[in-house]
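[1] fold the following, please.
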Amino acid sequence: MNFKESHNLILDNVSRFIDLTELERRKYISLLTEIKVKKKDFLLQAGKTVKFEFFITKGCLKVYTLNEEGAPHISMFAVEDYWTGDLSSFMTKEPSRYFIKAIESSELLGISRTNYDVLFQEIPKFERFYRILYQKSLISYIRRSNHGISLTAEERYIEFKKKYPQTVNRITQKDLAAYLGITPEFMSKTISRVNRK
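    The predicted structure is shown next:
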């Protein structure tokens, strides 16, 4: 994706919630850093401090932690037109507990903490944008937690396919199992059951 296309994608994302003048659009773009990550490489590793909030313009990444046995627990998949990162580490400057790994070679736009603060000073309406973004993220997290308690694995799989049709064919069954909180073997049986219906 060329610079203009990636810039248009993030500006379209922002414009869903706030209106920007042409001058504000140019200022915002000037505060962003272009980042590329190859397939299977890490954008972030646990123990490191997060330097950016990331917006994906091309590719697919997974965000996860490791349990005591070293098995991954995937909290989200991030594809084009998604934001990702570790807000806690970004805001507190404390080391992250998360890994972010590229499932596909990916291109992102990042905003550093310094530029994030500059953005709010120079274009205060971005406080509204990020407030809405964080509210949506919190609601999504709460729903996902509730689904983990109240839905069966099969129902969670069906819900994932319905909500993220553009993602389901880009990830492995093993990663999907780690996201749904089930074993790869049970994931395979679940997919077979759903496909038979």
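[2] going by C-alpha atoms from here, please, whenever you check contacts or count neighbours.
    Fine.
[3] in three-state terms, label Glu68 for me.
    Following DSSP: H, G, I helix; E, B strand; the rest coil, the label given to Glu68 is coil.
[4] next one: Lys62
    Assigned by three-state DSSP, the conformation of Lys62 is strand.
[5] so for it, what's the nearest residue that isn't a sequence neighbour?
    Phe77 (4.5 Å; C-alpha to C-alpha, 6 or more residues apart in numbering).
[6] go on, Thr84?
    Distances taken as C-alpha to C-alpha, 6+ apart place Phe54 nearest to Thr84, at 5.2 Å, with adjacent residues excluded.
[7] give me the distance from the helix or strand encompassing Glu185 to the chain's centre.
    Taking DSSP states H and E as the criterion, Glu185 maps to helix 184-196. Mean-position distance between helix 184-196 and its chain equals 26 Å (C-alpha atoms, centre = their mean, to the nearest Å).
[8] which parts of it are buried?
    In terms of neighbour count (16 or more other C-alpha atoms under 10 Å), helix 184-196 has its buried residues at Pro184, Met187, Thr190.
[9] verify the stated contact: Leu11 with Arg25.
    Yes: when contacts are counted by C-alpha atoms under 8 Å, Leu11 is listed as touching Arg25 (7.3 Å).
[10] from the chain's centroid, how far away is stretch 111-121?
    Chain-centre distance of stretch 111-121: 20 Å, with C-alpha atoms, centre = their mean.
[11] now what about that stretch, what contacts it?
    The contact list for stretch 111-121, computed with C-alpha atoms under 8 Å, 6 or more residues apart in numbering, reads Tyr28, Leu31, Leu32, Thr33, Lys51, Phe52, Glu53, Phe54, Phe90, Met91, Phe126, Glu127.
[12] try stretch 145-162
    With C-alpha under 8 Å, 6+ apart as the test, stretch 145-162 has contacts from Val168, Leu180, Ile182, Thr190, Ile191, Val194.
[13] thinking again about what came up before, tell me the secondary structure for the residue nearest to Lys62?
    Classification of Phe77 using three-state DSSP returns strand.
[14] let's see this one next, to set against the first:
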Amino acid sequence: MGFSPILANVSKHIALTPEETDLFTSIIHYKKVKRRQYVLEEGEVNNRLTFVTSGCLRSYAVDKNGGEHVLQFAPAGWWIVDMRSLLNQEPARLNIDAIEESEIFFIYKKDMDDLREKVPAFERFGRIIAEKAMATYQHRQVDNMILNAMERYTNFCQLYPSLIVSLPQKQVASYIGVTPEFLSKMLNTVVMK
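    Have a look, this model is predicted:
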């Protein structure tokens, strides 16, 4: 697998010289991840940034009753991380696993920190990615407070158009904050109209 997917993602935000590109690609690691295989488990310290090249990962928390609450899906071309664990080097509260067979690139935090020292443009890249993530999460929080379930579902479809047909309804329901039964009933009502 070549580095073109991750380089295309980076080049949307910063320009790199050939030497900087070589330095960046030298710290990238590749891994195949099987369905349901963890990239990060709650309690571990998140020490790497993960970029999905194919397949799909998700981050989620598990409540005291064993219920899963999906925070993010990461299809091809998306980054995924437990940001608080990564920044503070504390145990993760999130799990990150593959919902289908996937391929990922990952970069260890230490290597990325070193790269930012050598290539200041990566400070800008990190800031842009963090700002976009914050805006997305903030928007989602507001949606969860003021939108009804159907409106949240519509937003999900717009955010993840490639996933709507491939994800189990249980995963979608968890993301929009309803039970799978409620989602099924809601969608059946819409189809009948």
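[15] I'd like to know which elements the helix holding Glu185 of the first structure is packed against.
    Applying 3 or more C-alpha pairs under 8 Å, 6 or more residues apart in numbering; DSSP states H and E, one finds that helix 184-196 of the first structure contacts helix 153-163, helix 173-180.
[16] in a markdown table: these, plus mean neighbour count.
    What follows is those, written out as a markdown table (neighbours: other C-alpha atoms under 10 Å):
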| stretch | mean neighbour count |
| --- | --- |
| helix 153-163 | 15 |
| helix 173-180 | 20 |
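[17] give me the mean distance between the top helix by length along the second structure and the first structure.
    Selection of the longest helix in the second structure by residue count, based on DSSP state H, yields helix 121-146. Helix 121-146 of the second structure, aligned to the first structure and superposed, deviates on average by 0.4 Å (mean C-alpha distance after the TM-score superposition for the first structure).
[18] matching residues in the first structure for that helix?
    Following TM-score structural alignment, the aligned partner range for helix 121-146 of the second structure in the first structure is 125-150.
[19] map Lys93 of the first structure onto the second structure.
    The pairwise alignment with the second structure assigns Lys93 of the first structure to Gln89, based on TM-score structural alignment.
[20] distance of its match relative to Gly43 of the second structure?
    11 Å (C-alpha to C-alpha, to the nearest Å).
[21] ditto for Leu167 of the second structure
    As for Leu167 of the second structure, its distance to Gly43 of the second structure is 26 Å (criterion: C-alpha to C-alpha).
[22] can you check Ala121 of the second structure too?
    Taking C-alpha to C-alpha, one finds Ala121 of the second structure at 32 Å from Gly43 of the second structure.
[23] of the two, who's got more company?
    Neighbour tally, Ala121 of the second structure and Gly43, criterion other C-alpha atoms under 10 Å: the higher count belongs to Ala121, 17 against 13.
[24] what sits against that one?
    For Ala121 of the second structure, the contact set (C-alpha under 8 Å, 6+ apart) comprises Ile14, Ala15, Leu16.
[25] same check for those, but in the first structure.
    For those, the aligned pairs still in contact in the first structure (both residues aligned by TM-score structural alignment, their matches' C-alpha atoms under 8 Å) are Ile14.
[26] PyMOL command for the buried members of the contacts of Ala121 of the second structure?
    Entered in PyMOL, the line below selects the buried ones among the contacts of Ala121 of the second structure, by 16+ other C-alpha under 10 Å:
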select buried, resi 16
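[27] inside strands: which ones of the contacts of Ala121 of the second structure?
    Using DSSP state E, no member of these sits in strands.
[28] reformat the contacts of Ala121 of the second structure as JSON lines; add distance to Lys109 of the second structure.
    Formatted as JSON lines, these follow (distance: C-alpha to C-alpha, whole Å):
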{"residue": "Ile14", "distance to Lys109 of the second structure": "19"}
{"residue": "Ala15", "distance to Lys109 of the second structure": "21"}
{"residue": "Leu16", "distance to Lys109 of the second structure": "20"}
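[29] for the alignment partner in the second structure of Trp83 of the first structure, which non-adjacent residue is closest in space?
    Using TM-score structural alignment, the partner of Trp83 of the first structure in the second structure is Trp79. Nearest in space to Trp79 of the second structure, with sequence neighbours left out and distances taken as C-alpha to C-alpha, 6+ apart, is Phe51 at 4.4 Å.
[30] so what corresponds to that neighbour in the first structure?
    Aligned counterpart of Phe51 of the second structure in the first structure: Phe55 (TM-score structural alignment).
[31] for that match, give me its contacts.
    Ile10, Glu80, Asp81, Tyr82, Trp83, Thr84, Leu108, Leu109, Gly110.
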